[in-house]
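K.L.:
Requesting a structural model of the entry that follows:
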Amino acid sequence: MQTDFVTMAGLDPKHITVILLATFSVILCAEAVPGWEKLSKEEELDLDRQLKLINKPAIKSFQTEDGDVIDCVDIYKQHAFDHPMLKNHKIQMKPTTIPKGIRNHESETTYKSLQYMLGNISCPQGSVPIKRATRKDLIMARHIKSIGFNHPTNTNASTSGIDEGGHHYAGVAYRAFVVGGRANINVWNPSVKVNQFSIASMSISKGPKQQMNNVQVGWGVNKALYPDGSRLYTYWTGDGYQKTGCFNTLCPGFVQVSTKIHLGLNLRPVSTYKGSQFHIAVSIQQDNSTGNWLLTFFNEYVGYWPKALFTTMADGADYISWAGSTYSIITDPTPTMGSGHFPKEGGYGISAFVNSIQIMPNRFYKFVSPLYYVLDTFADVPQCYDVIKNVAKDPNWGAYIFFGGPGNCTFQ
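P.N.:
Next up is the predicted model:
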C-alpha cells in the first residue's frame, strides 16, 4: 500500500569479464559498506549537493511500503536532460514500430506488469514516476572504479576457473550483429550477506574495452541497499565504464516515459524451490527511426537510452548475453546464484532459468529464437556456478538456460 505524503510545486570473448564486472561496479562496493556511517561533514555535504541535482522537484510524491519515495517529476525536467548531449532532445513517447515475435504468454505463475504498477496511485498528467535517490545509492555509485577495474579483463570467462577479484558468472552469449534482445528472466531472492550481490541480467554491447558501449537490464539482490529483496535494475555506459554511465537514473541518460513502471521497483512475489515460479519479461531494441535503445517491461514501454549517448552502439551492437552473476570480497564464501541449485540438480522449479531467449538480428524489427549452436555458454567457476543451454520444442520456452549454484566457494 503506497501512501500519498507530499505535494510540491565486434566484441572479443575476453570482454565478457569487462561487461559483467562493470555491472557490480555500478551497484556495489562491499568494502565501503562498513564505512557508510563514517562520512565526514564535507562528504555529507557533497552527497547532498549531488542529490539536489539528481532529485528534481516533484509535482507529487509517494512512499511505498518498502520505504521508497517515488517522485512524480515533470517528464521534460527529469535528470536525463542534464546531459549535455540531450539539451535539445525530443522525447520519444512511443516506439516507432512494435517488434514482431515477442512472446508474452500468460499463466498463473507468470508475473504481470500490473503487479508492479503504482496501484490506485498515479502521477499527474505530464509527469513520470522516478525513485528518489538516497545517500546509499550515491555511495555505491562513487565506488564504480574501485571494483571490477582492478581485476584482469583479458581472461576468457568460460575457461578461467579462477577468482576474478570476487566476481563470478554463468550464462550464454551471442556474438554477431544485433539491434535488440529479449528474454523471460526467472526471479529469485538469493541468499546474500550485506557485502555481497547476486543478479540475473541481459546485456547488449559493442566496442573494444576503452570505447565499449553497453545497456543492460535485470534483477539484483543486495541487502545493503535493498534489504527487502530483488529489484529491477538497469545500467548503461558510453565509454567502457570510464566517465559515463550509471545504475538506473543516478546520472543523466535514461529517459523515463512510462507512468506505470519505474526503475528500481521491488519484484515480488519471487520463485520458491519446487514451488511457484515467477519471471520478468524484458526487451531492449534499437528503434529503427530514432536509433534510441528502448526498454520494455512485459508490454510496458518504460523508456530509453538516447542514441546520442553512444558511439559504437549508435548503429547496432555485436554482443548480447543472458547470465547470472555474483560478487563477494574474496576472503568470504561466495553467495548463491539464482535458486542456489545447480542446473544438473533438475529443471523447472529447482534451478533458475532464462527462457524465450530471442534476438533481433537485423532491422526488419522481428525477434527470433537463436539456434542452439550460436549460443556460447560460459561459467568461470563451474564448481560454484554452472549453466546448461537448450532449445525447446515448446514455443513458450524457445532457447533457454538453467543456471546458478550454491556458491559457498572460497579462494584464499
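K.L.:
make it CA atoms for all contacts and neighbour counts henceforth
P.N.:
Noted.
K.L.:
separation between residue 217 and residue 300?
P.N.:
Taken as CA to CA, to the nearest Å, the spacing of residue 217 relative to residue 300 amounts to 14 Å.
K.L.:
Then residue 138?
P.N.:
Distance from residue 138 to residue 300, by CA to CA: 28 Å.
K.L.:
let's see this one next to it:
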Amino acid sequence: MRTYLIKYYDSTTALHSFVDANGSVFDCIPIEQQMSRRGQPGAIATAVDLPGWAATLAPGAPHAPARPLVQLHADFVDIYGNQMFAPDGTIPVRRLTLEGLSRFRSLRHFMQKRPGNGGGIRPPGASGPSPQVAATHRWAHAFQNVNNLGGTSFVNVWDPGIGANQIFSLSQHWYVGGSGAGLQTAEVGWQVYPGMYANTKPCLFIYWTADAYHSTGCYNLSCGAFVQTNKNWALGGALSPWSVAGGTQYELDIAFYLVGGNWWLYLGGGAAANAVGYYPASIYHGGAMATHASEIDYGGEVVGTTSWPPMGGGAYASAGWQHAAYQRQIQYFPTGGGRTDAALTASANAPCYTSQVVKYAAPWNETVWFGGPGGTHC
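P.N.:
Alright, predicted model coming up:
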C-alpha cells in the first residue's frame, strides 16, 4: 500500500486544498498530473454536447420541482475558510492516506466495488447472480437490454444510515456489455460507504470493470482509468444537501455517453461544459464496451453481511414522491444516434426493497421508484 501511495502522488503538486462537507480533504492538482495522464501521449479529448440535450425540460409535473445539486463553487468555503473550488487548470483529487487504505485487507480490496467480493459481483440486470452475490447484495432497480452508447437520468439523493454489519447503500447508473468473465461496466451515482470514505454521508462516485470485477476496476480516480477534465466536481466528494422525507427533494442530472472512443460522464446538464471527464474505451481492451453497451440499468444496491441498510429514503417504491428514491426522465442514446425514452423492467431480489416503473408525461417520462427499509431478514 505504501508503494501505491507513492505512485498515486508521484510528480504531483497541490496548488490548493479544501475540506468538503463530509470531512474529506481534496487537493487541486494540474489536470496533466492525474494518474490517468502521466506519461500519456496526445492531448486530452474534447467533450461534445449530448444528443438532444437542449430539448430536455426543467423539473416539474407530475410532482413539485426538485432542486439541483451544486457540489463546488467559488462562493463555498470549508470549515477552515478555504474556497471549496479548484483553480483553473486543476482538478480536485481526494487525498488518500495509509490510514485510510489500512481499513482494507489489501490494495485489491480497496479497488473492488466492495471489499472481498472477488469476482462474484455482477450488475443486477446481468445474467443471474452467483450464490456469493445472493448472500451479500440486494437490489431494487429497472433495466433494459438494448444496444446503446449510454444514457441519462435525474437521480434524487438521500442519506441512508449504515449500521453494524452493513457495508454500503447507493443509487446509480450501470452501463453493461459482455457476459461471464468478459462482463464490462461503466457506473456512476451516489453512495454511502463508510469503509471507503470514512464518513456516513452520500458521496459522488464512479466505477468500472473490464473483467467482471475480477482484476480490473476502481472507484473514482484511484487507478488511473478515468481522465477528469472539469474542476467543478469532486469524485468521492460530498453531495449535500440531500432529500428530506416529506420535504425538499435534491437531485443530480447524470449521463454517460460514448463518443470519439471515450465514455464521457456529464453532471448537471448535457452541454459540453457539463462534461466531467471520460473513461477511454481502450480500458476495455477491445471488449464489448469498447464500442457500445448492451444493457442500461438504473436503481439502488445495498451490501451487508447479516444485516442490510436502508435504500434511498428507507421507504418502499409505492411511497412515491418525497419518500421513495427515484430516477426520472430515463433515456438512452441508441447506437444509431439521438436519444430515446427507456422501456424498463422493474426488478428486486429481496423483500426488504421494491422497485416500480411508471411512465409519466414530460418532463418525468420513464421513471423508476425504488427503496426499502433493509433489516436482518432480507
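K.L.:
ok, residue 217 and residue 300 of the first structure, which is more surrounded?
P.N.:
Neighbours around residue 217 of the first structure and residue 300, counted as other CA atoms under 10 Å, are more numerous at residue 217. The numbers are 27 against 17.
K.L.:
what do we get in the second structure for the more buried one?
P.N.:
When the two structures are superposed using TM-score structural alignment, residue 217 of the first structure falls opposite residue 188 in the second structure.
K.L.:
Just say helix, strand or coil for that match.
P.N.:
Counting by DSSP: H, G, I helix; E, B strand; the rest coil, the backbone at residue 188 of the second structure sits in strand.
K.L.:
Distance of residue 335 of the first structure relative to residue 325 of the first structure?
P.N.:
According to CA to CA, residue 335 of the first structure stands 10 Å off from residue 325 of the first structure.
K.L.:
Quick check: residue 214 of the first structure touching residue 208?
P.N.:
No. Proximity of residue 214 of the first structure to residue 208 does not meet the contact threshold set by CA atoms under 8 Å, at 11.1 Å.
K.L.:
Mutual contacts of these two, please.
P.N.:
Common neighbours of residue 214 of the first structure and residue 208, using CA atoms under 8 Å, 6 or more residues apart in numbering, are residue 240.
K.L.:
So for those two, which residue has more residues nearby?
P.N.:
Regarding residue 214 of the first structure and residue 208, a neighbour count based on other CA under 10 Å identifies residue 214 as having more, with 26 against 16.
K.L.:
Contacts only, for the more buried one.
P.N.:
Applying CA under 8 Å, 6+ apart, we find residue 214 of the first structure in contact with 19, 203-206, 235-238, 240, 313.
K.L.:
Surely it is in a strand?
P.N.:
Yes. Using three-state DSSP, the assignment for residue 214 of the first structure is a strand.
K.L.:
Just give the closest residue to it, not the sequence neighbours.
P.N.:
In space, not counting the residues next to it along the chain, residue 214 of the first structure is nearest to residue 205; the distance is 4.2 Å by CA to CA, 6 or more residues apart in numbering.
K.L.:
Report the secondary structure state of the one you found.
P.N.:
strand.
K.L.:
Quick one: residues contacting it.
P.N.:
Each residue near residue 205 of the first structure by CA under 8 Å, 6+ apart is listed here: 11, 212-215, 313, 317-320.
K.L.:
before we move on, what about residue 184 of the second structure?
P.N.:
By CA under 8 Å, 6+ apart, the contact set of residue 184 of the second structure is 176-178, 208-212, 284, 287-289.
K.L.:
still on that earlier bit, can you pull the contacts of the match of residue 217 of the first structure?
P.N.:
Counting by CA under 8 Å, 6+ apart, residue 188 of the second structure touches 172-174, 204-207, 254.
K.L.:
Ok, residue 109 of the second structure next?
P.N.:
Applying CA under 8 Å, 6+ apart, one finds that residue 109 of the second structure lies in contact with 115-116.
K.L.:
Name the SS class of it, please.
P.N.:
Applying three-state DSSP: residue 109 of the second structure is helix.
K.L.:
For the contacts of residue 214 of the first structure, pick the one with the most neighbours.
P.N.:
residue 206 (31 neighbours).
K.L.:
so what's that one closest to, chain neighbours aside?
P.N.:
Nearest residue to residue 206 of the first structure, sequence neighbours excluded (CA to CA, 6+ apart): residue 317, at 4.9 Å.
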